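A.B. asks: what follows is a predicted protein model with its sequence.
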Amino acid sequence: MQISFLQILMLLGAFQGFIFSGFAFFSNKFKSRSNLFLGLLILTFSYNILQNFLIISGILNQFNYFETFHIPLSSVFLVLFYLYVLYFLHPNLKNRKSHFLLFVPFLIALLESILEKIGFATKLFDQRDIIYFNYFRIGFEIFNVIFSLILILASFRLIQNYERNRIVKSNKHPKMVVRWLKTISFILLVLCLYWPIPLYFEINHDLETSELYFYPLWLGLAVTIYTLGHIGLYQYGVVQEQKSIRNYSNNQTIAIHVEVENSKNENVEAFENYIKIEKNYQNPDLSLELVADELGINKSYLSRIINNEIGKSFTDYVNEMRVEEAKIYLANPDFKNYTLLAIGLEAGFNSKSVFNAAFKKFTGMTPSEYRNSIK
């Protein structure tokens, strides 16, 4: 038996996943429903990699593999991913019994696998009967491709609805950046569209070619899911920091001072009240068009009076206010270990890069330089 370099990578990836999933399960810092599903996703995927390693490396032949070790997990990966996305975006959502119906395909495949194992153990079946179980597995794999595509599209819909709804929601709650989650979903979609290629060769009993084409799928899934694990836990930590900062902001009267020219224009006063007093500058989706709609003012007219009466562009006025708020958070010793991303998001910026650029424009320093300067 000779183990290739790719097979060694599979084995190492499986053990890495077991360790990582244990961390997600048992760390109090990351205890949440979304991370529970994330940990289950990594655990089941890691076990599946180990299963594939055992049969590809020749440690188990196909008959012994399905007779003893095999657990049909391919139908559960995207279910766990969908539930992770759902509860990450909506942590206060109540559990729904309908969500557990998503596990029905997995339970059917598991029941078939158990019956198969019992049949071989009791000599009710022999190796000649394995062909019938192979037919079931191939049919089920075809179903899995379709089922997985539906779940990924449903995940995309959840993300898009969140992005659409967060624009109009109250500023009392943190607004998460979910571009990374959309990117992960897109990669999973591409991998699912690739899945039928190795499956085609498996159906035509060309196992050697099928195995060759399955390697990119396994490798792509491994990289994507483990990346999801690392980013997911990091983003969860950022969200918890955002909540802490937002609670502080909601319970404190933070004095934000931005120099403006004196104005008696009632529309300018309404604009300043909307941005400053109501703290709508904290909204990362804030735009001139949104403000104009909220105030019932023509967009072009609003832009003109902001420039003429306040003496700043809309973007500079809002970003300067965000920078002033970020400076308060950076100077607060309670937030000294918080990520710059969480502070920037809570000040109203939609990314760390935009936060850094705006902060340097108005202070001449990066946020990290400013934080170090006040220690």
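C.D. replies: In hand now; what should we look at? On a predicted model such as this, the values are computed, not experimentally measured, just so you know.
A.B. asks: only C-alpha atoms for contact and neighbour calcs from this point on.
C.D. replies: Noted.
A.B. asks: just the element for the residue nearest the centre of the chain, please.
C.D. replies: In the chain, the centroid-proximal residue (CA atoms, centre = their mean) is L181; its distance is 3.6 Å. Assigned by DSSP states H and E, L181 belongs to helix 179-194.
A.B. asks: which residue, other than its chain neighbours, is closest to S313?
C.D. replies: N307 (5.3 Å; CA to CA, 6 or more residues apart in numbering).
A.B. asks: ok, now how distant is that neighbour from L330?
C.D. replies: 30 Å (CA to CA, to the nearest Å).
A.B. asks: got the angle for the helix or strand hosting S210 vs helix 179-194?
C.D. replies: S210 belongs to helix 207-251 when elements are defined using DSSP H and E. If you take axes from the mean of the first three to the mean of the last three CA atoms, to 10 degrees, helix 207-251 sits at 160 degrees to helix 179-194.
A.B. asks: after helix 207-251, next one along is what?
C.D. replies: That would be, after helix 207-251 and using DSSP H and E, helix 266-272.
A.B. asks: mind listing what's buried along that following helix?
C.D. replies: For helix 266-272, the neighbour count (16 or more other CA atoms under 10 Å) marks N267, V268, F271, E272 as buried.
A.B. asks: what's the burial count for I59?
C.D. replies: Per other CA atoms under 10 Å, the neighbour tally for I59 reads 14.
A.B. asks: whoops, Y135 was the one
C.D. replies: Neighbour tally, Y135, other CA under 10 Å: 12.
A.B. asks: can you check F106 too?
C.D. replies: By the criterion of other CA under 10 Å, F106 has 21 neighbours.
A.B. asks: that one sits in which helix or strand?
C.D. replies: helix 104-121.
A.B. asks: and A292, by the same measure?
C.D. replies: Going by DSSP H and E, A292 is part of helix 288-295.
A.B. asks: list of residues touching that helix?
C.D. replies: The contact list for helix 288-295, computed with CA atoms under 8 Å, 6 or more residues apart in numbering, reads A270, F271, N298, K299, L302, S303, F314.
A.B. asks: and the comparison structure, right after this:
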Amino acid sequence: MNIVSFLTGMAGLSVFVSLLLAFFLLTVQTKNKLANRLFACYLIFFAIDNSGIFIDENFIRNNFNLEFFRWTICALILPAFYLYIVSVCFADFRLKPKHLVHIIPFIITNTVFLVRLYFLDDAQQTLFYEHRDQSPEMSYLFLVLGLQTILYSIGVFLVLKKYRAIYQENYTNPRTSIFKWLFQMAMALFVLYYLSIIKNIVRYANIDYLWIWSNTILQFLVLAVTCWFVLKALNYPELFRGIDSKLELARDIVPKENKDILGTKGNQEEAITKQILALKNYMTEKEPFLDPSLTIQELSNQIDIPVRDLSILINHHIDQHFFDFVNEYRIQKAMNILKNPLKSDLTVLEILYEVGFNSKSSFNTYFKKYTNLTPTAYRNT
């Protein structure tokens, strides 16, 4: 098998796996329909774009306009991925007319091709196709892809940064699997796209063997990442959950003027101190942190402090994320149990569930963060 056959074989397998996962996402029964459909669109657009490696040359020459249109599909891949990321992060996300802005590059590209390519006769289209690498149309297309890669990579990681910050300030369930999955996924995808930009630069260097090898390496990575997507999606269906995008960060809701929702300027410090003391007493006496799914809204309802005030109190005045604030009480409770001789028969797994954690890895991480010891080592000291 020569390298070209190997390259087309990998591309064909990658396209097949992508379309298979897309079919699964479009047909599976789930509440996360929008996220699944956007991910499926991303996979379909990606498969169409990647299929060019193995499409028969004779088919292309008999259907030039279809081939030219296929080229423009690449302008839809990153918008679909970005919207997928947003839909997974924020459960209340819905597609709106304003999101049509993401298809503007696709529309502009097809407009350019309409004027420059679609209405050419067969001889002119053949001439263009044979010298396409030197054409301004292909240079324009590569420029669009390069700009999209830069802009959407920034956009995706800003969304993930916001998601992580809001999660830490409003939720206590220590599962960070969604963020890790999306972050790893985005890193893998954008590494491939930046490598694709390098590959296209090599293409213009007019060194055939270097372009073929770079293309082969990229296709191998594409296949590996695509298979990884499939395994992740099938093995971890809980990754498709989100949070409310209307939640605000404490720094965004702290009053900017000389008045505070926790008290007037004259007695503000005293009011804050009293509320912090009341909150800590409530946490110690009532132990709401034992609920593994406790949110700042639920704690607000229990302690009768408006959620905005409570968010400012914890995240701004106590200077802790709600996430860390609650987990600290869980760790303290676990430390007491581990040192209690009457509960020496309890396993670490039983203890972590008892104090409000639902993941052994998260419990071990946070326990070591607060004590510099593993739970087992702490029990034996």
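C.D. replies: Thanks, I have it. Values in this document were obtained by computation on a predicted structure and should not be read as measured data.
A.B. asks: could I get the TM-score for this pair?
C.D. replies: Comparing the two superposed chains by TM-score structural alignment, normalised by the length of structure 1, the resulting TM-score equals 0.63, with 301 aligned residues with a CA RMSD of 4.6 Å.
A.B. asks: re earlier: the helix holding L181 of structure 1 vs structure 2, average distance?
C.D. replies: For helix 179-194 of structure 1, the mean deviation from structure 2 after alignment is 2.1 Å (mean CA distance after the TM-score superposition for structure 1).
A.B. asks: buried residues, that helix. List them.
C.D. replies: Neighbour count says helix 179-194 of structure 1 has L181, K182, S185, F186, I187, L188, L189, L191, C192, Y194 buried, by 16+ other CA under 10 Å.
A.B. asks: then stretch 97-114 of structure 1?
C.D. replies: L102, P105, F106, L107, A109, L110, E112, S113, I114.
A.B. asks: E354 of structure 2 contacts L290, correct?
C.D. replies: Yes - the pair E354 of structure 2 and L290 qualifies as a contact (CA atoms under 8 Å) at a distance of 7.0 Å.
A.B. asks: tell me which of those two has more neighbours.
C.D. replies: With neighbours defined as other CA under 10 Å, E354 of structure 2 and L290 compare such that L290 has more, 20 against 17.
A.B. asks: which residues touch the more buried one?
C.D. replies: R330, E354, V355, G356.
A.B. asks: if we use 10 Å, what do you get?
C.D. replies: If you count contacts by CA atoms under 10 Å, 6 or more residues apart in numbering, L290 of structure 2 has them with M283, V326, N327, Y329, R330, K333, L352, Y353, E354, V355, G356, F357.
A.B. asks: out of these, which is nearest to L38 of structure 2?
C.D. replies: F357 (32.1 Å; CA to CA).
A.B. asks: what helix or strand is that closest one on?
C.D. replies: Counting by DSSP H and E, F357 of structure 2 is part of no helix or strand.
A.B. asks: where does the closest residue to it other than its chain neighbours sit: helix, strand or coil?
C.D. replies: On the basis of CA to CA, 6+ apart, the spatially nearest residue to F357 of structure 2 that is not a chain neighbour turns out to be P292, at 5.7 Å. Classification of P292 of structure 2 using DSSP: H, G, I helix; E, B strand; the rest coil returns coil.
A.B. asks: surely P292 of structure 2 touches N358?
C.D. replies: Yes - with contact defined as CA atoms under 10 Å, P292 of structure 2 reaches N358; the gap is 6.7 Å.
A.B. asks: distance of the aligned partner of P97 of structure 2 in structure 1 relative to R164 of structure 1?
C.D. replies: The equivalent of P97 of structure 2 in structure 1 is K97 (alignment by TM-score structural alignment). From K97 of structure 1 across to R164 of structure 1, the span is 26 Å (CA to CA).
A.B. asks: which one's the longest helix in structure 2?
C.D. replies: helix 136-170 (DSSP state H).
A.B. asks: and it, which stretch of structure 1?
C.D. replies: By TM-score structural alignment, helix 136-170 of structure 2 lines up with residues 135-169 in structure 1.
A.B. asks: give me the buried positions along that stretch.
C.D. replies: 137, 140-141, 144-145, 147-149, 151-152, 155-156, 158-159, 162-163, 166-167.
A.B. asks: again with stretch 57-69 of structure 2
C.D. replies: Quick answer for stretch 57-69 of structure 2 (16+ other CA under 10 Å): I60, F64, N65, E67, F68, F69.
A.B. asks: most surrounded residue in the contacts of helix 288-295 of structure 1?
C.D. replies: Using other CA under 10 Å as the neighbour criterion, L302 leads the contacts of helix 288-295 of structure 1 with 21 neighbours.
A.B. asks: isn't that residue right up against E272?
C.D. replies: No - if you go by CA under 10 Å, L302 of structure 1 and E272 don't touch, sitting 11.6 Å apart.
A.B. asks: show me the contacts for the closest residue to L212 of structure 1 other than its chain neighbours.
C.D. replies: In this structure, L212 of structure 1 finds its nearest non-sequential neighbour in P198, 7.9 Å apart by CA to CA, 6+ apart. By CA under 10 Å, 6+ apart, the contact set of P198 of structure 1 is D206, L207, E208, T209, S210, E211, L212, Y213, F214, Y215, P216, L217.
A.B. asks: cool, and M138 of structure 2?
C.D. replies: Applying CA under 10 Å, 6+ apart, the residues contacting M138 of structure 2 are W71, R132, V144.
A.B. asks: excluding chain neighbours, what is closest to the first one?
C.D. replies: The shortest distance from W71 of structure 2 to any residue other than its chain neighbours is 6.6 Å, reached at D49 (CA to CA, 6+ apart).
A.B. asks: buried residues in the strand or helix carrying that neighbour?
C.D. replies: According to DSSP H and E, D49 of structure 2 maps onto helix 33-50. Neighbour-count burial for helix 33-50 of structure 2, counted by 16+ other CA under 10 Å, picks out 33-50.
A.B. asks: cool, stretch 86-95 of structure 2 as well?
C.D. replies: For stretch 86-95 of structure 2, burial by neighbour count (16+ other CA under 10 Å) applies to V86, S87, V88, C89, F90, A91, F93.
A.B. asks: stretch 284-303 of structure 2 now?
C.D. replies: E287, P288, F289, L290, P292, L294, T295, I296, Q297, L299, S300.
A.B. asks: would you turn the residues you listed into a markdown table with secondary structure and distance to P375 of structure 2?
C.D. replies: Putting these into a markdown table (DSSP: H, G, I helix; E, B strand; the rest coil; distance: CA to CA, whole Å) gives the following:
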| residue | secondary structure | distance to P375 of structure 2 |
| --- | --- | --- |
| E287 | coil | 21 |
| P288 | helix | 22 |
| F289 | helix | 19 |
| L290 | helix | 18 |
| P292 | coil | 19 |
| L294 | coil | 23 |
| T295 | strand | 25 |
| I296 | helix | 27 |
| Q297 | helix | 30 |
| L299 | helix | 27 |
| S300 | helix | 31 |
